[in-house]
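In: sequence and predicted structure, then a few things I'm wondering about:
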Amino acid sequence: MPSSAEWLVFLGTATLFAIMPGPGIFYVLARSLNGGRSEGIQSVVGNGIGACVHVVAAAFGLSAVLATSATAFTVVKLVGAAYLVYLGVMALFARDRSDGADVHKIEKKPGRQRSVIVQGAIAEMLNPKTALYFLALLPHFVHPERDPAPLVFAVLGLIAVAMAVIVDIVVAVFAGYVGGKLRDNPKWRIRQRIGTGLTMIGLGGLLAFAEQN
């Protein structure tokens, strides 16, 4: 495990990356503004699951393939970008769920909740930049002569994910509150839907042009 000084460096770095605006935060922000706090938190859960998959992959060396293979990186990147664009297009053409008295019943359906969580998990799993983030950060604090490398990778990775999840929850709660206050306005509902769709399409475009570095 890291030394005391290394723990401070790791926690400081992980905190900085957690609060830094990035695709994960913007994804949660868009979902929260459009679908409310509940959908935002479900997106956070999905993102967390996807990030944990990257942690496991990094712990067992699978993420190294993305770092060393341009082909693998490009394939995952383009599939992830296409998926985000697909979610954005679906949001643009979705029916207005906020119209009518049954909106809360609709949003709380278990099937929809699972769908939002799964979408967040897939979007995060198909983001190769997350894998490269863990590969760039964690090895500096791993000392195989003291502890098994996979164990240290897993512990540190899960701590980094937990910190990011806390920040994302704050974003989801705040954005969900703002969206809920404005959702009774028909024009705002249209703007929410368009904004959510364009945000996801934009994130897909950014991911598509991401460099392997």
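Out: Yep, that arrived.

In: could you use CA atoms for every contact and neighbour count after this?
Out: Will do.

In: for this protein, longest helix please?
Out: Ranked by number of residues, the top helix in the chain under DSSP state H is helix 23-59.

In: tell me the helix or strand right after that helix.
Out: helix 63-68 (DSSP states H and E).

In: start and end of stretch 120-136, how far apart?
Out: In stretch 120-136, first residue to last residue: 23 Å (CA to CA, to the nearest Å).

In: swap in stretch 56-65?
Out: End-to-end distance (CA to CA), stretch 56-65: 14 Å.

In: ok so, going back, tell me how far the longest helix of the chain lies from the chain's centre.
Out: Centroid separation for helix 23-59 versus its chain: 4 Å, with CA atoms, centre = their mean, to the nearest Å.

In: A further structure is provided below for comparison with the first:
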Amino acid sequence: MLSEMNWLAFLGAMALVEMTPGPNMGWLTALSAQQGRRVGFMAVVGITLGLGAQLILAATGFSAFISDNQLVYEILRWAGIGFMLYLAVEAWRETGEASPGNAKSLEGFRRGFIANLLNPKALVFYIAVVTQFAGFDGNMPSAAAILMLGSIHILIAVLVHSGLVLAGAAFGQKLADYRQSVPVRAVFALSLVGIAIWLAFSTHR
């Protein structure tokens, strides 16, 4: 029964995972600094739905198949790394040209969703961490238990990500000319490249 689980350990682990620097943290902060809270929060929605899709796969057992298949895992891993590099190129090419706010919001949503669908860390996380907590008593965890614990993680992630958006937007407001500034665009682009490199090393197995 989940009532007997060490909830303090579980919640602490979930909070630690989300506070550890990673792709979502770096990208969300950079995106919100560049394009504001509206785009940032739409990205949070995309990230949340991406994590939700990974959670459903974990609960149904499909993600275990992907994790056990080295070729499929590597394809997913490098797709995620490539997507972060694509975001780095986009950050460098951002010049501040006017575009509809709604379009940028939808772009933030799309990027957040795709990035998390292609994030093998999220895949492995739900298999190796959440599933282990769900099966704390040594029995095979039920899909309902995995979904419940995974949903709690997603709620924590939403709170952390929302805080990152607000912090990034506040930082961005102090950079009124960021889009025309080569050094600032370079910092954002290099930060995303750094995240891609971190992802490449941290997900290697």
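Out: Received the coordinates, thanks. On a predicted model such as this, the values are computed, not experimentally measured, just so you know.

In: TM-score for this pair?
Out: Superposed pair, TM-score by TM-score structural alignment, normalised by the length of structure 2: 0.88. Supporting alignment: 204 aligned residues with a CA RMSD of 2.4 Å.

In: measure the nearest residue to R97 of structure 1 once chain neighbours are set aside to R183 of structure 1 for me?
Out: Nearest non-adjacent residue to R97 of structure 1, counting by CA to CA, 6 or more residues apart in numbering: V103, 6.0 Å away. Using CA to CA, we find V103 of structure 1 at a distance of 11 Å from R183 of structure 1.

In: contacts only, for the residue nearest to the spatial centre of structure 2.
Out: Nearest to the mean C-alpha position of structure 2, by CA atoms, centre = their mean, lies N24 at 3.7 Å. When contacts are counted by CA atoms under 8 Å, 6 or more residues apart in numbering, N24 of structure 2 touches 47, 161.

In: rewinding a little: so where is the longest helix of structure 1 in structure 2?
Out: Under TM-score structural alignment, helix 23-59 of structure 1 corresponds to residues 23-59 of structure 2.

In: can you check stretch 115-134 of structure 1 too?
Out: Using TM-score structural alignment, stretch 115-134 of structure 1 pairs with 107-126 in structure 2.

In: coming back round to it: V103 and R183 of structure 1: who's more crowded?
Out: Neighbours were counted for V103 of structure 1 and for R183 using other CA atoms under 10 Å; R183 has more, 20 against 12.

In: quick check: that one vs G197 of structure 1, distance?
Out: Using CA to CA, R183 of structure 1 is found at 16 Å from G197 of structure 1.

In: just V75 of structure 1 next, same as before
Out: 23 Å.

In: again, but for A59 of structure 1
Out: Applying CA to CA to A59 of structure 1 and G197 of structure 1 gives a distance of 34 Å.

In: ok, now G157 of structure 1?
Out: For G157 of structure 1 relative to G197 of structure 1 (CA to CA), the value is 30 Å.

In: likewise G12 of structure 1?
Out: Distance from G12 of structure 1 to G197 of structure 1, by CA to CA: 34 Å.

In: those two: who's more crowded?
Out: The neighbour comparison of G12 of structure 1 against G197 (other CA under 10 Å) goes to G197, with 26 against 12.

In: give the aligned equivalent of the more buried one in structure 2.
Out: G197 of structure 1 maps onto A189 in structure 2, by TM-score structural alignment.

In: tell me the SS of the residue nearest to that match when sequence neighbours are not counted?
Out: Once flanking residues are discounted, A189 of structure 2 sits nearest to A88: 4.3 Å by CA to CA, 6+ apart. Secondary structure assignment for A88 of structure 2 (DSSP: H, G, I helix; E, B strand; the rest coil): helix.

In: you'd agree A88 of structure 2 is up against L190?
Out: Yes. Using CA atoms under 8 Å, A88 of structure 2 is in contact with L190, at 6.9 Å.
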